[in-house]
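# Give me a model of this one.
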Amino acid sequence: MNHTIRKLSSDETPPMDLLLLADPDQEIILSYLDRSSVFLMESEKGELIGVYLLLPTRPHTVEIVNIAVSEKFQGQGFGKKLLAHASETARSQGFLTLEIGTGNSSIAQLGLYQKSGFSISGIDFGFFLRNYPDPIWENGIQCKDMIRLSRHFS
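Next up, the predicted model:
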């Protein structure tokens, strides 16, 4: 399927329903949304396939703070394409490191990120217990810890 990835324009509304697939707390999403660059993946018919947000966090470092593929399009390689686009965007903007975090229970995402060139760089133990009011369960595992991954560009 043909698709395009473009930056969200300032007069467009970010796709909250899609962002909530990756982060279940709208207040937390709103806390980083305005500081992030939002990129949309759309089909040739204009259907929304996916989204990712890039947020500069430290000098020479940018983080993918949210990445999601519409449930209708999951399992078709679009997440990998979004990650590749995010990497190329970060590199082209002069960043040396691209980071991403995911829950300890996000088994498929951990595999995808490592296959896409990211390496585990740390664990924030108890992150989801401290920052989310309701327990998060995925794959029969309670999401407690944030697994941090990074990709370095030379």
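# going forward, measure contacts between C-alpha atoms and count neighbours the same way
Will do.
# List the buried residues for the biggest helix by length in the chain?
Longest helix in the chain, counting residues (DSSP state H): helix 78-92. Under the neighbour-count criterion of 16 or more other Cα atoms under 10 Å, helix 78-92 has Phe78, Gly79, Leu82, Leu83, His85, Ala86, Ser87, Ala90, Arg91 buried.
# For the first one, which non-adjacent residue is closest in space?
Closest residue in space to Phe78, ignoring its immediate chain neighbours: Val69 at 7.0 Å, by Cα to Cα, 6 or more residues apart in numbering.
# likewise the fifth one?
Here the nearest residue to His85 in space, its sequence neighbours aside, is Ile5; by Cα to Cα, 6+ apart that works out to 7.9 Å.
# count of residues packed around the one you found?
Look at Ile5: counted by other Cα atoms under 10 Å, it has 18 neighbours.
# Let's see this one next, to set against the first:
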Amino acid sequence: MNYHFRQAEFSDASRIWIILQKAILRRKEDGSNQWQDGYPNSEVVLKDIEKGEAYVLVEGKTIIGYCAILVNDEPEYEKIEGNWLTNDDFVVFHRVAISEKYLGKGLAKIMIEYIEDFALKNNIFSVKADTNYDNIAMLKIFEKSGYSLCGEVYFRGSPRKAYEKVLTKAL
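Just a heads-up that it's a prediction; the model follows:
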């Protein structure tokens, strides 16, 4: 397939929010408490775009996935119960969501590969992320993508599994 990954624009906000709303509903249907507390919401998406941290996975002109990418910016990660693999610069991604129509095609894994490429292009060799204990799909993606479980972090009072992948420089 012909996918590309780009920074989101304000004109993308409504499509991103539709994808996230359906992902929030899927998490609920899966019996998860992740994203069931009013977060993320449309204001979060707008703030991501405003800060230049919103990214979309696109097929042709259709937005099919969303995530936020931050560099060295996750205060909760400083309080990890456990140990990160590195203490250098890092990329962190949050709010990964794939359009309902595109589920089951490995697109979250593809999006994470784009995030890793983003890190390498910025000479950053660590990618960190977290997810709920009950987000089985994301836990499997971390495992298949070579991420190491480093400990636990807390968001809005809930424990989350924290992962890191150390990237190698391209030859």
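# In structure 2, what residue spans correspond to strands?
Assigned by DSSP state E, the strands in structure 2 fall at 3-7, 54-59, 62-71, 81-82, 91-98, 126-132, 148-155, 158-166.
# how much does the third one deviate in direction from strand 91-98?
Just to be clear, that refers to strand 62-71 of structure 2. 160 degrees (axes from the mean of the first three to the mean of the last three Cα atoms, to 10 degrees).
# which residues of structure 1 does strand 62-71 of structure 2 align to?
Counting by TM-score structural alignment, strand 62-71 of structure 2 pairs with residues 47-56 of structure 1.
# buried sites along the matching stretch?
If you call a residue buried by 16+ other Cα under 10 Å, then stretch 47-56 of structure 1 has these buried ones: Leu48, Ile49, Gly50, Val51, Tyr52, Leu53, Leu54, Leu55, Pro56.
# got those residues as JSON lines, with distance to Arg151 of structure 1 columns?
Output for these, formatted as JSON lines (distance: Cα to Cα, whole Å):
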{"residue": "Leu48", "distance to Arg151 of structure 1": "27"}
{"residue": "Ile49", "distance to Arg151 of structure 1": "24"}
{"residue": "Gly50", "distance to Arg151 of structure 1": "21"}
{"residue": "Val51", "distance to Arg151 of structure 1": "19"}
{"residue": "Tyr52", "distance to Arg151 of structure 1": "16"}
{"residue": "Leu53", "distance to Arg151 of structure 1": "16"}
{"residue": "Leu54", "distance to Arg151 of structure 1": "14"}
{"residue": "Leu55", "distance to Arg151 of structure 1": "15"}
{"residue": "Pro56", "distance to Arg151 of structure 1": "14"}
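# Excluding residues flanking it in the chain, which one is nearest the residue most central in space within structure 1?
In structure 1, the centroid-proximal residue (Cα atoms, centre = their mean) is Ile67; its distance is 2.6 Å. Nearest non-adjacent residue to Ile67 of structure 1, counting by Cα to Cα, 6+ apart: Tyr52, 4.2 Å away.
# any idea how far Ser121 of structure 1 is from the one you found?
For Tyr52 of structure 1, the distance to Ser121 of structure 1 (Cα to Cα, to the nearest Å) stands at 21 Å.
# just Leu21 of structure 1 next, same as before
Leu21 of structure 1 is 24 Å from Ser121 of structure 1, by Cα to Cα.
# same question, Gly79 of structure 1
21 Å.
# Then Leu82 of structure 1?
Using Cα to Cα, one gets 21 Å for the distance from Leu82 of structure 1 to Ser121 of structure 1.
# now Lys7 of structure 1
28 Å.
# sorry, back to before: I figured the residue nearest to His85 of structure 1 was touching Leu40, is that so?
Yes - between Ile5 of structure 1 and Leu40 there is a contact under Cα atoms under 8 Å: 5.4 Å.
# Thank you, goodbye.
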